[in-house]
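1. how does the following fold in three dimensions:
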Amino acid sequence: MKICIISNLYPPIFRGGAERIVERIVNELVVRGHDVFVISTKPWSGLASLHAHETEKPAERVYRFYPLNLYHLLNDSKHIWPVRFLWHVFDAINLHSALEVKRILEQEKPDIVFTHNLKGIGLLIPLAIRRVGIKHAHTLHDVQLVIPSGLLFFTKKHTSPFTRAGHFVYEQVCRILFGSPDIVISPSKFLLDFYLKKRFFKKSKTSIYPNPAPHAVPLVRTSRQDGPLRLLFAGQLETHKGPGFLAKSLRSLQHPYELHIAGEGSLLDEVLNIASENDNIKVHGFVSTDQLMNLFHDMDALVVPSLCFENSPTVIYESLWAGVPVVASDIGGVGELVHDGTNGYLFTPADERSLLSALDRLFENKERFYASQSEIQKTVVDYSIERYVDKLIAVAFV
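-> Got it, this is the predicted structure:
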C-alpha cells in the first residue's frame, strides 16, 4: 500500500513528542513493506526551498519545503504577538502550501493520507486532500484547531477582548477549512470530547487509539540503590510544561532528592542558572530515546508537572514502558494513563502542596515501585507500535 504522512515537523526537524510518534509510525509501516512518503516543512533557505524536494532517509522518502509565511514554525517564540497573529492568518489560508501538497499527491497517488499536526504547514491541506479525492485520516495531538498556540492552561489567564474575538474567529475558520476527514483519531477521550463539543468533525468516523509506546528495550531494574529520591523531568523546557514550577516546589520537599532535567527550549538558560545554584539539579540537555531509557534505569519516577491541558504525553508512555512510575498533573488525558497508586500518582495542577503530597507518597513506596517494573510495564503493554499500526491499516480498508 502506498501511504502518505503529512506533519508540520518531522525528525530531524522536530520539537516534541508528536513528531517522535509520527516517526515511530513511519518506521513500522516501512518495516511491513508499505511504500511510505512524508510531507513536512523545513526552514527558509532561499527561493528553492519554496518547492518541495524529495530526499531519501534510511527507510522512507521525505518531501520538505518552506511554507510561504513570515517565518518557520520553529521560530515562533522569537516574534511579538502582532507578527504571530499575522502568521496564523497566513497559515490558515496558505494557498502556496496547499498547492504544493496537492501537486505531490497528484504525482504520488497514495491510497490514503494520514495527517498529524498541520499548524505551520497550512490549514488548507485537508481541502487539498479532498480535491484530489484521496481517503483522509487525521490524528489529533493538541487543541491547536481551537487555540492558535495549542495551549489551554489549567489556570485561566486573563485575555483581552481582542484576543478572545481572535480565538473565536480562528476556531470558526478552522472548523470550516478542516471539514470532516474520513476518519479522526485521538489518543485520548479527553481531546476527542473537547473537539466534538466544539462541533468539529461532524461527519467523520472517530476512534480513540492511545499513542504507541517506544520500540526501545528498557534496561532491567533489579534493586534500588541507596540515596536520595531520584526524579526526572523530560520534555520541552517551556513555561507550560512546568519545569520552573517543579524546581521551585522541590525546595519545600522534606526528603533528600535529585532532579534530572532532560530537554531543551526557551527556558534552558534559566534552568541552567537554577542548576548552577543547586547541586541537587542535573541538566542533561536533549537526549535521544535510547539515552532516555538509560536515564530511566536509575530514576524513582518521572514527574510531569504540566500547567496546560495535555492530550496523551509521549514521555508518559516511555516512562511506563521502562517500568518507571509517573507523578503527573491530573490534567487533560493524563489520568487515562496514570492510575493513582498503581503506576504512579496524580496531583492537582499548579498546586505545590498537592505535588509535594504525591512525592511524599512516592518516597514511602519507592522500594515497592522499583521492584514493580514488570507490573508497571503491563499498564502500557496494549499500546505497542505493532498494535497501533494494525489499527491504522484496518482504518485504510474501512
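2. please make it C-alpha for all contacts and neighbour counts, starting now.
-> Will do.
3. all strands for the stretch 251-398 of the chain, in order.
-> Assigned by DSSP state E, counting those that start in this stretch, the stretch 251-398 of the chain shows strands spanning 257-262, 281-285, 301-304, 326-329, 344-347.
4. so which of those strands is nearest residue 313?
-> Closest to residue 313 of the strands of the stretch 251-398 of the chain is strand 301-304 (CA to CA; 8.9 Å).
5. give me the contact list for that closest one.
-> 230-234, 241-242, 296, 316, 319, 324-329, 344 (CA atoms under 8 Å, 6 or more residues apart in numbering).
6. try it again with 7 Å
-> 230-233, 319, 324-329 (CA atoms under 7 Å, 6 or more residues apart in numbering).
7. returning to that earlier point: looking at the strands of the stretch 251-398 of the chain, spot the one closest to residue 100.
-> When the strands of the stretch 251-398 of the chain are compared by CA to CA, strand 281-285 sits nearest residue 100, at 35.7 Å.
8. does anything pack onto the closest one? Which helices or strands?
-> The elements that strand 281-285 packs onto, with contact taken as 3 or more CA pairs under 7 Å, 6 or more residues apart in numbering; DSSP states H and E, are strand 257-262, helix 268-276.
9. between the last one and strand 281-285, how many degrees?
-> Between helix 268-276 and strand 281-285, the angle comes out at 150 degrees (axes from the mean of the first three to the mean of the last three CA atoms, to 10 degrees).
10. secondary structure element for residue 5?
-> In this structure, residue 5 sits in strand 2-6 according to DSSP states H and E.
11. sorry, that was for residue 192
-> Counting by DSSP H and E, the element that carries residue 192 is helix 189-197.
12. dump the residue contacts of residue 314.
-> So residue 314 contacts residue 17 (CA under 7 Å, 6+ apart).
13. could you also give me the structure for this second sequence? I'd like to compare it with the first:
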Amino acid sequence: MRVLVVHNRYSSAQPSGENRVVDEEVALLRAAGHHVDLFERRSDDIAARSLLSKATLPLLVPWNPAVRGELTKRLRAERPDVVHIHNVFPLLSPAVLAACADAGVPAVATLHNYTQVCPPGTLHRDGLPCNECVGSKTSLPAVRHGCYRDSRLATVPLAVSLSVNRRRWWSGVERFFCISAAQRDILARSGMPAERLVVKHNFVPDPEARRSGDGEHLLYLGRLAEAKGIRLLMAAWDELAAAGGVGVPLVIAGAGPLADEVTAWAAGRDDVRYVGLWDPAKCREAVARSIAVVAPSMSLETFGLVVAEAMAAGVPAVAAAHGSFVELVEDGVTGLLHRPSDSGSLASCLRRVAAEPGANREMGRAARRRYEQGFSPAVGLERLVEGYRTAIAGRSGGGESPPPTGNGSTGSRWGTRASRYGGNR
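-> Predicted coordinates for the structure are as follows:
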C-alpha cells in the first residue's frame, strides 16, 4: 500500500506525544512493507521567518492556498492509495482536504485531540472541563475566553478555521481515527458523522526494559501544566508527607509552564526529585523502575500514552477516573483510578499502590496482558491497515473492505480496487 502522511510537526522545545505517534506509525508501516512518504511542515521553522511572514501567518491558519497547490501537484504525480492526515495547525491548514479532493485520493485523519469541536482542542478552561463550543455552530465562546494561550487574538484564527471548515472536514475525510471510545462518544454527540468515527487506540512499541522487582519510586512523566494535574499531584503529595509519607520518593520528569513552581516546591525535599526533561531512553528506564506511573490529568485525555507505556513495562498506573483513562485502566486490576480533581482521593490511591507490593505486582502483570491485547504494534498495524482499506473501498464505491491478510499484503480482489488509485504499479 502507498500512504502519504500529512503532519505539521510540533515545536521541538516541548516533547510531543503526537509527533512520536506519527513517527512510530510511519516506522511500523514501513517495517510491514508498505510504502510511506511524508508531507510535512515544522513549527520550528516559524522562528526563521521574516516579521511580515510571521504577522500574516494567522491569516493562513483557516486556509493556505499554497499548500493546496503544492499537495495537489504531489498527489497527482505520486498517486498514493490513501492520505493520512494528522495535525494541520498552523502551517498546513484544512486546505490539505481540498488537495485530496482535487487529486481524487481518499483521506483518513487521526484525531489526537478535540480540535474538531474545541478551538484549542482541550475541552478545558480555567482549571475545569469546558464544553461551551461543543455542538455549537460558532466558536465565539472560545474567543471571548481567549482559550488558546490565554489570548483572544490568538484564538481567533482557530475559531474561524473551525467554523468555516467544519463541513469540509466532515465530508472530505473517509474515516476519522478516534484514539479512544471516550473521545468518539464526545465527538459523535457533538454532531460529527458517527459512521465515519472509528476507534483506533495508539500503539506503544514493546520496551526493552520491563519491571523486574517491586519498583523504587512513583513517577509523573509529562507536561508540567495545570490541565495535566501537576498541582493536584503536589497537593496530594503534601497530604501524604504530612501523614508520614509512603516510604518512596516521587520523581517528576517533564517541562512546561509550571516548571518554576515545581522546581521551588521540590527544592530541599528528600521525598521529591524533579529531574527536568529526560530523553526517551531515560524515560523508558524510569518507567520500568516505577512502583506506578501517575496520570492525574484534570482534562479529558483522548488517550494517555504514558499509561500505555507503563502497561507495556508491566507497571500499573494511578489515573484520574475520566476520559480515556477509564478504558485504559481497570480499577484494582491494571491500576487504580482516583476521583478527578480530588487530591484526597489521589493521595489515597498513591498510598495504596505503594503499600501493597503483592497486589501491585499482580496489577503490573495484568497491565502487561492488557497491553499485549490492545496496544501492541501487531494490534496497531492491523487496525491501521484495516482503516486504510475501508477508506479506499468506500471512495472507490466498493463498500466494505475485504479482511486484512496476516502479513499486511493485499489479495487479488483488493488489488483490483486499489489500482484505481495507483495501488498496483
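14. let me see the TM-score of these two.
-> The TM-score (TM-score structural alignment, normalised by the length of structure 1) is 0.81; 362 aligned residues with a CA RMSD of 3.1 Å.
15. what separation do you get for residue 50 of structure 2 and residue 56 of structure 2?
-> To residue 56 of structure 2, residue 50 of structure 2 is 10 Å away according to CA to CA, to the nearest Å.
16. whoops, residue 396 of structure 2 was the one
-> With CA to CA as the criterion, residue 396 of structure 2 and residue 56 of structure 2 are 39 Å apart.
17. the strand holding residue 5 of structure 1 vs structure 2, average distance?
-> With mean CA distance after the TM-score superposition for structure 1, strand 2-6 of structure 1 departs from structure 2 by a mean of 1.1 Å once superposed.
18. tell me which helix or strand comes right after that strand.
-> helix 17-31.
19. other SSEs contacting that next one?
-> Using 3+ CA pairs under 7 Å, 6+ apart, helix 17-31 of structure 1 is in contact with no helix or strand.
20. one more time with 10 Å
-> Counting contacts by 3 or more CA pairs under 10 Å, 6 or more residues apart in numbering; DSSP states H and E, helix 17-31 of structure 1 is packed against strand 2-6, strand 35-41, helix 314-321, helix 385-396.
21. show where the third one falls in structure 2, residue numbers please.
-> When structure 2 is aligned by TM-score structural alignment, the counterpart of helix 314-321 of structure 1 is residues 305-312.
22. distance from the matching stretch to structure 1 after superposition?
-> Mean deviation for stretch 305-312 of structure 2: 0.7 Å (mean CA distance after the TM-score superposition for structure 1).
23. more neighbours, residue 396 and residue 56 of structure 2?
-> Using other CA atoms under 10 Å, the more surrounded residue of residue 396 of structure 2 and residue 56 is residue 396, with 17 against 10.
24. what comes up buried for the helix holding residue 192 of structure 1?
-> By 16 or more other CA atoms under 10 Å, the buried positions in helix 189-197 of structure 1 come out as 189-192, 195.
25. ok so, going back, can you list contacts of the strand holding residue 5 of structure 1?
-> 22-23, 25-26, 29-30, 33-41, 61-63, 101, 104-105, 108-118, 121, 125, 136-138, 393, 396 (CA atoms under 10 Å, 6 or more residues apart in numbering).
26. follow-up on the earlier one: which one of the contacts of strand 301-304 of structure 1 sits closest to residue 251 of structure 1?
-> Once CA to CA is applied, the member of these that ends up nearest residue 251 of structure 1 is residue 231, at 13.5 Å.
27. for the counterpart of the closest one in structure 2, pull up the helix or strand it's in.
-> Mapped onto structure 2 by TM-score structural alignment, residue 231 of structure 1 lines up with residue 218. Take DSSP H and E as the rule and residue 218 of structure 2 turns out to sit in strand 217-221.
28. and that strand with strand 290-295, angle?
-> 30 degrees.
29. and strand 217-221 of structure 2 with helix 305-312, angle?
-> Using the same axes, to 10 degrees: strand 217-221 of structure 2 against helix 305-312 is 140 degrees.
30. strand 217-221 of structure 2: how far from the chain's middle?
-> 20 Å (CA atoms, centre = their mean, to the nearest Å).
31. rewinding a little: pick the most deeply packed of the helices and strands packed on strand 281-285 of structure 1.
-> Burial of those is given as mean neighbour count (mean count of other CA atoms under 10 Å); strand 257-262 ranks first at a mean of 21.
32. what inclination does that one have with respect to strand 281-285?
-> Interaxial angle, strand 257-262 of structure 1 versus strand 281-285 (the same axes, to 10 degrees): 10 degrees.
33. so which elements touch strand 257-262 of structure 1?
-> Right, strand 257-262 of structure 1 is packed against strand 229-234, helix 243-250, helix 268-276, strand 281-285, helix 289-296, strand 301-304 by 3+ CA pairs under 10 Å, 6+ apart.
34. which stretch of structure 2 lines up against the last one?
-> By that I understand strand 301-304 of structure 1. Under TM-score structural alignment, the match for strand 301-304 of structure 1 is residues 292-295.
35. same question, the longest one
-> Taken onto structure 2 by TM-score structural alignment, helix 268-276 of structure 1 occupies residues 259-267 there.
36. quick one on the thing from earlier: which one of the helices and strands packed on strand 281-285 of structure 1 lies nearest to residue 1 of structure 1?
-> When those are compared (using CA to CA), the closest one is strand 257-262, at 37.9 Å.
37. what's in contact with the closest one?
-> Contacts of strand 257-262 of structure 1 (CA under 10 Å, 6+ apart): 227-237, 243, 246-247, 250-251, 268, 271-272, 275, 278-288, 291-292, 295, 299-300, 302-303, 363.
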